[in-house]
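> A structural model of the following input is requested.
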Amino acid sequence: MPTACSARASALTTFGGCSTRRAGPANSWRPRSVGYRPAQRTSGEGGAMTHLRTVAAIGALIMATTSCGTGMDGHPTAAITATPISTVDPATLFDPCKDISAEFMRGQGLSVNDGVGKPFDNKSVDGKIVWHGCTWFMSDGYSVSIAATNLTLAQIKSEKFNDYKEISVAGRPSVTYRDQPNYGDANCLVNIELGAGSVDFDVLNERSNKKTGNLDTCAISRDIATNVAALLPTA
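Now for the predicted structure:
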């Protein structure tokens, strides 16, 4: 049983912010003390599944110090001292489900459900980090979840995710990274700074997808982010 916590969490190696190893698929459990966001994924036409996306950043964002013990159920537990996080509702600046039209998303090739996104509202376990958005699907292609969040670019940077880069999207400060090692290069995110948080573009493009499996996932994320950036407010 681990006695110290890793600041970085992953779906394969963490429970409650503490490093450990668990057999079975990544989406077979929910972190107890680390934030998570379920996002609808698709592995092809009619092949939708629910993927439990672990937001590894939360493992470090909501704690200044963390120590691990053993809970009554045998799983590691974490003692957390929170650091200040913006309480501004990001959806007051931009609501992906309302501000991105079905026609616009059909133009991106995301035509499953006639371009209408599947909404989600999620929070970290302590309720301080929030995501509000929708997921869109392409038949036999990638899926993208777009969410307004109070997660900042600085907070994301602190986690040193795989393939992390600071970029500019339509002249806006942005970052790109991969937060799901178990998905390899099939997962890539872009976050565009907005107000006291950001807009999160989370793409899953599995190699088995007939239409898009040969395309670079991070390039897809950047292209969608660039197109949607024109819809964002200047705040």
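
> contacts, neighbours, all on C-alpha from now
Noted.

> from residue 172, how far out is residue 182?
30 Å (C-alpha to C-alpha, to the nearest Å).

> now the top helix by length along the chain, how far from the centre of its chain.
The residue-count maximum for a helix in the chain (DSSP state H) belongs to helix 217-229. How far helix 217-229 lies from its chain's middle: 15 Å, per C-alpha atoms, centre = their mean, to the nearest Å.

> with stretch 181-197 instead?
Chain-centre distance of stretch 181-197: 6 Å, with C-alpha atoms, centre = their mean.

> name the helices or strands packed onto the longest helix of the chain?
strand 162-169, strand 187-194, strand 197-204 (3 or more C-alpha pairs under 8 Å, 6 or more residues apart in numbering; DSSP states H and E).

> would you do the same for the sequence below? I want to compare the two.
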Amino acid sequence: MERSAVTAAVAALAVFTAGCSSVGDTPAPESTSTATSLAAEVPIGYNPCTDVPAAVMAAERQESTGRADADAPNGVKWRGCGWVMNTGSGYGVRIRTTNLTLSMVRDRNLPDTHEFAIESRQAVSTRRENDDTGCWVNVEMKGGTLEFLIDNPKSNKDTGQIDACQIAKDLAVKVVPSIPASA
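Predicted coordinates for the structure are as follows:
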């Protein structure tokens, strides 16, 4: 992929996440009681940067953009990596473990929240208000979740016509089987 295409995709992802209400691309819990129930660290036993199957990302035409770690002031943490479509005209994704639990994600009451299961793991998809280009899917893990953050502007020639939450769910279905049962 040309460096300019990668740069443009990363910039698009940055624009998408700039409007989030907290550091780390995911709205942080608002109440102190929720924040204090956070695990000190993200779930262990799964490293998205090395454990997401390369074959899945190749089939999705995704290239790594490297580490995408973040910390919010209230203790929320994310550890993982980002990818962009190697055509330069498709969705971008960050796949990260976080100490946000499914109950914390549900408690945010974000628009277009849907609960579902992938294999034996519970999952929740959400959007930010007035944003149909992005979607989060959080999949249950011990001590938090595995988070898929999709950025899919309508202007993307290859994927802009596909709903961002559908992309996130489809990708999660392909990746979740790689999570060890112990994680």
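
> what does the TM-score come to for these two?
The TM-score (TM-score structural alignment, normalised by the length of structure 2) is 0.82; 166 aligned residues with a C-alpha RMSD of 2.0 Å.

> now the longest helix belonging to structure 2 and strand 134-141, what's the angle there?
Under DSSP H, the helix in structure 2 containing the largest number of residues is helix 3-18. Using axes from the mean of the first three to the mean of the last three C-alpha atoms, to 10 degrees, the direction of helix 3-18 of structure 2 lies 80 degrees away from that of strand 134-141.

> list the buried residues in helix 3-18 of structure 2.
Judged by neighbour count using 16 or more other C-alpha atoms under 10 Å, the buried positions of helix 3-18 of structure 2 are 5, 6, 9, 10, 12, 13, 16, 17.

> of all those, which two lie farthest apart?
5 and 17 (18.5 Å; C-alpha to C-alpha).

> hmm, residue 162 of structure 1 is touching residue 182, no?
No. At 11.6 Å, residue 162 of structure 1 does not count as touching residue 182 under the criterion of C-alpha atoms under 8 Å.

> count the neighbours of residue 85 of structure 1 for me.
Residues lying near residue 85 of structure 1 (other C-alpha atoms under 10 Å) number 16.

> gap between the alignment partner in structure 2 of it and residue 28 of structure 2?
When structure 2 is aligned by TM-score structural alignment, residue 85 of structure 1 is paired with residue 38. According to C-alpha to C-alpha, residue 38 of structure 2 and residue 28 of structure 2 sit 11 Å apart.

> identify the contacts common to these two.
Shared contacts of residue 38 of structure 2 and residue 28 (C-alpha atoms under 8 Å, 6 or more residues apart in numbering): residue 76.

> how about residue 230 of structure 1: what's its closest non-neighbour residue?
Closest residue to residue 230 of structure 1 apart from its sequence neighbours, by C-alpha to C-alpha, 6 or more residues apart in numbering: residue 170 at 7.7 Å.

> structure 2: which residue goes with the one you found?
Under the alignment (TM-score structural alignment), residue 170 of structure 1 pairs with residue 119 in structure 2.

> look up how far residue 57 of structure 2 lies from its match.
Separation of residue 119 of structure 2 from residue 57 of structure 2 (C-alpha to C-alpha): 20 Å.

> looking at the two, which is more packed in?
A count of neighbours by other C-alpha under 10 Å puts residue 57 above the other of residue 119 of structure 2 and residue 57, at 18 against 10.

> structure 1: which residue goes with the more buried one?
Checking TM-score structural alignment: residue 57 of structure 2 goes with residue 105.

> looks to me like that match is in a helix.
Yes. Assignment of residue 105 of structure 1 by DSSP: H, G, I helix; E, B strand; the rest coil places it within a helix.

> helices of structure 1, start to end?
So, for structure 1 - with DSSP H - the helices run 57-61, 96-99, 102-107, 153-157, 217-229.

> please produce CSV containing the ones you listed, extended by distance to residue 40 of structure 1.
Output for the helices of structure 1, formatted as CSV (distance: least, C-alpha to C-alpha, whole Å):
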stretch, distance to residue 40 of structure 1
helix 57-61, 20
helix 96-99, 14
helix 102-107, 16
helix 153-157, 22
helix 217-229, 16
